[in-house]
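Asks: Here's my sequence, what's the structure:
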Amino acid sequence: MREAKHIAIVLAAGKGSRMKSDIPKQYMVIGEKPILYYSLQAFQKNTKISEIILVTRIEDLEYCKEKIVKKYNFTKVKEIVAGGKERYNSVYEALKVISKKENLNNDIKTNCYVHIHDGARPMLTQTIIDNCIENVEKYEAIVTAVKVKDTIKVVKDNQIESTPDRNTLWQIQTPQSFEVNMIKSAYKDIIQKIQNKDDNLPTITDDAMILENYNNRKITISEGDYKNIKVTTPEDIIIAECFIASDNK
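Replies: Here you go, the predicted model:
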């Protein structure tokens, strides 16, 4: 088997409606650079990441090429791919590009791994990436996460129904990392089910759910960082700016 290869998929195709801004959140500026810059820079710096696939909206392809990739000399960004309507469509488009570039046989386990990351998580660290690389080579399917700090309630119709054991709860982050053929097969299966209007599917909110609903595969937790927030609302901008300013001191 060939030497392990690690490829990052950075997702930047969202509109960011909860940000209440005309500018997609991934292009908003914090610390004098667009939010998207920071996650791309983290993967660029990591010596074990061989390349990056950037996924964006079709209308932003040229902008990302000129104002992000070329401007900041992200040499590991080998492809800028147009995303789809939903997050899972965007990830699948990137997986198809990787499969074609690597000439992968879909029926054979590879030594190629993908690390799927939200471009709106600017606080990605080398420690997180290294943890993902080490753990995915061991377990083939891992997600970055941190333990929940607060008490969580299950609520229905504004009434508390139950209180899950906090010791069993983790807050899921990205990157989420997988052996490439495994996750591509799962994505292909779930998209076919969605196209066939399978009513039994839950709302898909992350990559792990794709695999969970494909073959109930066990997925291992990789330790994340509480600073690894996703910038979603205006309040998150303030928090991310504080983190970045602190790191730059």
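Asks: can we go C-alpha only for contacts and neighbour counts from here?
Replies: Fine.
Asks: And the strands in the protein?
Replies: 5-12, 29-30, 33-34, 49-56, 77-82, 112-118, 141-147, 154-156, 159-162, 170-179, 220-223 (DSSP state E).
Asks: Just send the ones you listed back as JSON lines, with mean neighbour count too.
Replies: Shown next, in JSON lines, are the strands of the chain (neighbours: other Cα atoms under 10 Å):
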{"stretch": "strand 5-12", "mean neighbour count": "25"}
{"stretch": "strand 29-30", "mean neighbour count": "17"}
{"stretch": "strand 33-34", "mean neighbour count": "15"}
{"stretch": "strand 49-56", "mean neighbour count": "23"}
{"stretch": "strand 77-82", "mean neighbour count": "19"}
{"stretch": "strand 112-118", "mean neighbour count": "25"}
{"stretch": "strand 141-147", "mean neighbour count": "23"}
{"stretch": "strand 154-156", "mean neighbour count": "10"}
{"stretch": "strand 159-162", "mean neighbour count": "10"}
{"stretch": "strand 170-179", "mean neighbour count": "23"}
{"stretch": "strand 220-223", "mean neighbour count": "20"}
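Asks: Would you reformat these as TSV and include distance to T125?
Replies: Listed next are those as TSV, based on distance: least, Cα to Cα, whole Å:
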stretch	distance to T125
strand 5-12	14
strand 29-30	17
strand 33-34	17
strand 49-56	13
strand 77-82	18
strand 112-118	12
strand 141-147	12
strand 154-156	32
strand 159-162	35
strand 170-179	11
strand 220-223	12
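Asks: T127: which of those is closest?
Replies: Of all the strands of the chain, the one in closest proximity to T127, counting by Cα to Cα, is strand 220-223 (9.3 Å).
Asks: Which other helices and strands does that closest one contact?
Replies: Identification of packing neighbours for strand 220-223 by 3 or more Cα pairs under 8 Å, 6 or more residues apart in numbering; DSSP states H and E yields helix 126-139, strand 141-147.
Asks: this one as well, want them side by side:
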Amino acid sequence: MEQRKKIAIIVAGGSGTRMGSAVPKQFLELSGKPVLWHTVNAFKQAYNDMQIVLVLPEVHFDYVKPWLHEFSTGAGVMLVKGGETRFHSVKNGLHEVKEPAVVFVHDGVRPLISTTLIRACYEAALSTGSAIPVIDMKDSIRQVEGEANKAVDREQFKIIQTPQTFLSEWLLPAFSLPYDPLFTDEATVVERQGRRVHLIPGEEANIKITRPLDLTIASALLKEKK
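Replies: The predicted structure follows:
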């Protein structure tokens, strides 16, 4: 199988309002380290030639400077200033993609991503152009329209995770499109170019930390991992 440069664009723009915390959620402590440290570490563990582009609001750079040097071996970590939306933040990160690569776009607040899933995304993107990890919905869901609501078949729906992973020749042209508020993630941007994205099985443990309860769950999952 061909080998490609690997670039992880880790987007961490959240302010932590749902956490009710003064510290943005990506910098809250999880098992003795900031959440974002665990996220960066996961990608470094998966491939030693992984280049990491960390996209943050400029006012948050000081949060990461104390520990960035820990990841300075290999391809290292680059800090990039975020934009006003996720689309603009990812676009800023993509400026660092200068040669053909497999590009992972990952939420900074998903620190429990496994090496297995990162590698599965890489291999699927190499063979199909893209890899979007998804998991099944376990709850019953209803569609609400004004006053009316109806049950819908949850089998027809999937929960989307990250890293959304693409060949750079898919992702770079897509992000040269003008911004549209309907771009909720990278897959929707790539689809606008007429490409079909490829879904792969995600992981139950690859949770997104947005509320205090998530931090408790992540802490328990990390203990199990160790």
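Asks: Any chance you could compute the TM-score here?
Replies: Here the TM-score for the pair of chains, by TM-score structural alignment, normalised by the length of the second structure, is 0.92; 224 aligned residues with a Cα RMSD of 1.8 Å.
Asks: Tell me how many other residues crowd I133 of the first structure.
Replies: 24 (other Cα atoms under 10 Å).
Asks: I'd like the distance between it and K5 of the first structure.
Replies: In this structure, I133 of the first structure and K5 of the first structure are 10 Å apart, going by Cα to Cα, to the nearest Å.
Asks: residues of stretch 11-26 of the second structure that come out buried?
Replies: 11-16, 19, 24-26 (16 or more other Cα atoms under 10 Å).
Asks: What's C242 of the first structure aligned with over in the second structure?
Replies: Matched across to the second structure, C242 of the first structure falls on A220, judged by TM-score structural alignment.
Asks: what residues are up against R142 of the second structure?
Replies: Going by Cα atoms under 8 Å, 6 or more residues apart in numbering, R142 of the second structure touches 149-152.
Asks: Near D214 of the second structure, how many residues? Count them for me, please.
Replies: 14.
Asks: Out of the helices and strands packed on strand 220-223 of the first structure, which gets nearest to I80 of the first structure?
Replies: helix 126-139 (21.0 Å).
Asks: Report the angle between the closest one and strand 170-179.
Replies: Orientation check (axes from the mean of the first three to the mean of the last three Cα atoms, to 10 degrees): helix 126-139 of the first structure against strand 170-179 gives 60 degrees.
Asks: Give me the mean distance between helix 126-139 of the first structure and the second structure.
Replies: Taken over the aligned residues, the distance from helix 126-139 of the first structure to the second structure averages 0.6 Å (mean Cα distance after the TM-score superposition for the first structure).
Asks: In the second structure, point out the residues matching that helix.
Replies: With TM-score structural alignment as the criterion, helix 126-139 of the first structure aligns to 115-128.
Asks: Go through that stretch and flag the buried ones.
Replies: Buried residues in stretch 115-128 of the second structure, counted by 16+ other Cα under 10 Å: 117-118, 120-126.
Asks: Over to stretch 60-79 of the first structure?
Replies: If you call a residue buried by 16+ other Cα under 10 Å, then stretch 60-79 of the first structure has these buried ones: 61, 64-65, 68-69, 74, 76-77, 79.
Asks: As a quick check, tell me the outermost residue of the second structure.
Replies: E147 (35.4 Å; Cα atoms, centre = their mean).
Asks: can you pull the contacts of the residue nearest to K5 of the first structure when sequence neighbours are not counted?
Replies: Nearest-residue entry for K5 of the first structure: C112, 4.7 Å, with adjacent residues in sequence omitted and distances by Cα to Cα, 6 or more residues apart in numbering. Taking Cα under 8 Å, 6+ apart, we find C112 of the first structure in contact with 4-7, 179-180.
Asks: Go again with 7 Å.
Replies: Applying Cα atoms under 7 Å, 6 or more residues apart in numbering to C112 of the first structure gives the contacts 4-6, 179-180.
Asks: which one of those is nearest N216 of the first structure?
Replies: Closest to N216 of the first structure, out of all of the contacts of C112 of the first structure and judged by Cα to Cα, is E179, at 15.5 Å.
Asks: Nearest spatial neighbour of the counterpart of the closest one in the second structure, chain-adjacent residues omitted?
Replies: For E179 of the first structure, the aligned residue in the second structure is L167 (criterion: TM-score structural alignment). Nearest non-adjacent residue to L167 of the second structure, counting by Cα to Cα, 6+ apart: V102, 4.7 Å away.
Asks: Check the gap between the most centrally placed residue in the second structure and G83 of the second structure for me.
Replies: Centroid check for the second structure by Cα atoms, centre = their mean gives H106 as the closest residue, at 1.5 Å. Distance of H106 of the second structure to G83 of the second structure, given as Cα to Cα: 16 Å.
Asks: for V59 of the second structure, same thing?
Replies: Using Cα to Cα, V59 of the second structure is found at 12 Å from G83 of the second structure.
Asks: With neighbour numbers in mind, choose between those two.
Replies: Neighbour totals were compared for V59 of the second structure and G83, and G83 leads with 18 against 9 (other Cα under 10 Å).
Asks: quick one: contacts for the residue nearest to the more buried one when sequence neighbours are not counted?
Replies: Counting by Cα to Cα, 6+ apart, S89 is the residue found nearest to G83 of the second structure once chain neighbours are left out, at 4.4 Å. Each residue near S89 of the second structure by Cα under 7 Å, 6+ apart is listed here: 55, 82-83.
Asks: Please list which of those residues are preserved in the first structure.
Replies: Listed in the original numbering, the contacts of S89 of the second structure still in contact in the first structure are 55, 82-83 (both residues aligned by TM-score structural alignment, their matches' Cα atoms under 7 Å).
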